[in-house]
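Chemist: take this sequence and fold it.
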Amino acid sequence: MSFPQRFTGKTVLVTGAGTGFGAEIAVRAAQEGADVAIHYRNSRAGADATAERVTALGRKALVVQADIAEHAQIQRLAEEVWSYFGRLDVAVNNVGDVAREQMSWRDITEESIDHVLAVDIKGTLLCTHEFGARMLDQGGGAIVNVGSTVVVRGSARAPQYAAAKYGIIGLTKSYAQAFAPLVRVNVFAPGFIETAATLGREDWKSGRGDQLRAATPMGRIPGPEELAGTALFLATEDAQHITGGFLIADGGYNMVGA
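Modeler: Modelled structure (predicted):
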C-alpha cells in the first residue's frame, strides 16, 4: 500500500503512542515521511514496539516518557523533543482516559472524576500550551487534540469522560485564537474504534459492539489504523485554513452539523 507523503521532512509528536490509536497515528506519520516522537506514560514495551515500526520505515524515532497530568513533566518532555529534533511541526495530543472499567454512572468515584479530568482536560491543555508556545517561537506548527463524539450524546456510562471531552473543545478553541495565525489547533473526534482495549470491554463482548455496528450507517466499527490518516489530515497543508475546528469520523453514527 502506498501512502501520501504529507509529512516529508516534518517531525511529529504523538502522546500515548505506545498502544492503540496513538501507536497507529505515529506509524502512519512515519509512513507519510515524518520523524516521530513517541510518548508513553506506562507502556514502555509498547512505545519501543511503535519505535521499531517507525525506524523500520527509515524514519527517526524518539521514545519519551511523561505523566501529562504534571506540568513539569510536560516541560521536560518538550525539552527532550525539541533538543533531539531541533523543532516540532505537529503535535497530536492523543492521551485520554475513558474510564473504561466503569460500566455505569452508578459506579462513578471521586477518584475517577479527578483522574479523568486531570489527564483529559488539564493534561491536554498543558500539552497544547507548552507545545504551542514553542511552535510560536519557531514560527509555526499544528496541534491536533483527540476528542470524541461522546460530546454529541453524552455518556450515561461515564459522565466524567463526556465532560472531559467537552473541555477539550473549549481549550482547543481558546488556543486556536491565541496561537493564530502561526499555529493551528483543532479537535479530531472519532466515534467508536475497535482497539484491543475496546474489544476487551465486557459490554462490547456482550452485544454492545453488535448494537453499534447496526446503528452505524457505514455498517462497521473501524480499527485504529483506518482513522490515523484522518486525524493527521488536520495537520496537513490541505487543512491550512482550519483552526478551532471539530472533525468527526464516526461512520455517520451521530450525523451532527448545520
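Chemist: from here on, just use CA atoms for contacts and neighbour counts.
Modeler: Fine.
Chemist: which stretch of helix or strand covers the residue nearest to residue 81 when sequence neighbours are not counted?
Modeler: Using Cα to Cα, 6 or more residues apart in numbering and skipping the chain neighbours, the partner closest in space to residue 81 is residue 37 (6.8 Å). Assigned by DSSP states H and E, residue 37 falls within strand 35-40.
Chemist: tell me the helix or strand right after that strand.
Modeler: helix 44-56.
Chemist: remind me what that next one packs against, helices and strands.
Modeler: helix 20-31, strand 35-40, strand 61-65 (3 or more Cα pairs under 8 Å, 6 or more residues apart in numbering; DSSP states H and E).
Chemist: one step back: any idea how far the residue nearest to residue 81 lies from residue 71?
Modeler: Relative to residue 71, residue 37 is positioned 18 Å away (Cα to Cα, to the nearest Å).
Chemist: next, the second sequence, to be compared with the first:
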Amino acid sequence: MPDPQDLLVERPAEGVLLLRLNRPERRNALATPLLRAVADAIETAEGDDGVRVVVITGSDTLFAAGADIGELAASGADDPIETPRYLAWAAIRAFSKPLIAAVEGWCLGAGAELMMCADIVIAAKGAKIGQPETNLGIIPGAGGTATLPRRIGHARAMHMVLTGEPIGAEEAHAIGLIARLTEQGQALDDALALAAKLAMRAPLALRAAKASIRDAEHLDEAAHLRSERVRFIELLGTADKAEGIAAFREKRAPNWQGR
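Modeler: Alright, predicted model coming up:
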C-alpha cells in the first residue's frame, strides 16, 4: 500500500483537482504503489462530475526522477506483461478529461513518461527531461519508445533514448514536447491558472476534442475526419451546445452542465 503522504490530493479551485508527487527522499521515484495511487485518483476523478481538469506536479525542484531502482533490481524476465504497474499506466492514459502536467527540475524516465500522459505540459526554464534507461541496460517501458517518437519524431527520439541524455525545457518546447515554457518556480501557478480556465469551458466539448486529437496517433486522415465528424454531430444534440449558442446570442457567460 502506498503511503498516503506520497501523493497529496488537493482541490485548489472549483472543478480542478491537483495531484502532487511527494516522495522527496526518493526524488519522487514512481514506485508502483505511488503510480497506482496516481491511477486511482485519476480513475476517481473520471467519475466525479465536480472534477473537470486534473493537474499533476512534483516539487519546486523536481517532477520525478524515474522509476524505483529497488523495484527494477528485483524484476526479471519472467515478469508478466499486465502487472499492476502496466494497468496503472493504462488507467492514467485512459483519462478522458483534460490532464495538465506542471514540471520543474528533473523529469526523467518514468517521470517523463508520466509527463507525456498529460494533454498539456507546462515546464519551467531549467527543467531537464530525459529517458536515461539505456544507461541501466534497459529501455523505457511506459511510452519512452512508443509515445516519445509520436511527439517529437523518429530522429530526436532515437537520440534521446539511445544516448540517455536529457534535454532542457527550452529545447523540449522548441520541438513540441511541452506546450508552454514558463519562468522557474512558475510552472504550477501557470498550470493552475490554465486549469481554472479550462474548468470554466464546456466539459463535453473538451473531452470530445481531447479524444479526437488523440485519434491522430492511430487513424489515417480519412478515418480521422470521419471520426471527428461523428463527435461533432453527437455534440449538436447536447444541452451544452444549446446553452453555448444561447449564451453567445445573449452576450453572457454560458452555464455549462456537462450534458
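Chemist: what would you report as the TM-score here?
Modeler: Laid over one another, the chains give 0.30 as their TM-score (TM-score structural alignment, normalised by the length of the first structure), with 129 aligned residues with a Cα RMSD of 5.5 Å.
Chemist: follow-up on the earlier one: can you tell which of the helices and strands packed on helix 44-56 of the first structure is closest to residue 248 of the first structure?
Modeler: helix 20-31 (15.3 Å; Cα to Cα).
Chemist: point out the other helices and strands that that closest one packs with.
Modeler: Secondary-structure packing of helix 20-31 of the first structure (3+ Cα pairs under 8 Å, 6+ apart): strand 11-14, strand 35-40, helix 44-56, helix 224-233.
Chemist: can you put these in JSON lines and add distance to residue 92 of the first structure?
Modeler: Listed next are these as JSON lines, based on distance: least, Cα to Cα, whole Å:
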{"stretch": "strand 11-14", "distance to residue 92 of the first structure": "5"}
{"stretch": "strand 35-40", "distance to residue 92 of the first structure": "10"}
{"stretch": "helix 44-56", "distance to residue 92 of the first structure": "15"}
{"stretch": "helix 224-233", "distance to residue 92 of the first structure": "8"}
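Chemist: distance to residue 166 of the first structure and mean neighbour count for these - can I get that in CSV?
Modeler: Below are these laid out as CSV (distance: least, Cα to Cα, whole Å; neighbours: other Cα atoms under 10 Å):
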stretch, distance to residue 166 of the first structure, mean neighbour count
strand 11-14, 21, 28
strand 35-40, 24, 29
helix 44-56, 28, 19
helix 224-233, 18, 20
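Chemist: who wins for proximity to residue 138 of the first structure among the ones you listed?
Modeler: strand 11-14 (13.0 Å).
Chemist: and residue 101 of the second structure, what element?
Modeler: strand 99-103.
Chemist: so which elements touch that strand?
Modeler: Using 3+ Cα pairs under 8 Å, 6+ apart: strand 99-103 of the second structure touches strand 53-57, strand 62-64, strand 120-124, helix 187-199.
Chemist: among the ones you listed, show me which one is buried the most.
Modeler: Comparing these by mean neighbour count (mean count of other Cα atoms under 10 Å), strand 62-64 ranks first with a mean of 28.
Chemist: so which elements touch it?
Modeler: strand 99-103, strand 106-108, helix 110-115.
Chemist: out of these, indicate the one that is most buried.
Modeler: Counting by mean count of other Cα under 10 Å, the most buried of those turns out to be strand 99-103, with a mean of 28.
Chemist: and residue 20 of the second structure, that one's in a strand?
Modeler: Yes: applying DSSP: H, G, I helix; E, B strand; the rest coil, one finds residue 20 of the second structure inside a strand.
Chemist: what's the separation between it and residue 54 of the second structure?
Modeler: In terms of Cα to Cα, residue 20 of the second structure sits 11 Å off from residue 54 of the second structure.
Chemist: buried stuff in the helix or strand hosting residue 164 of the first structure?
Modeler: Assigned by DSSP H and E, residue 164 of the first structure belongs to helix 159-179. Within helix 159-179 of the first structure, the residues scored as buried using 16 or more other Cα atoms under 10 Å are 159-169, 171-173, 175-176, 178-179.
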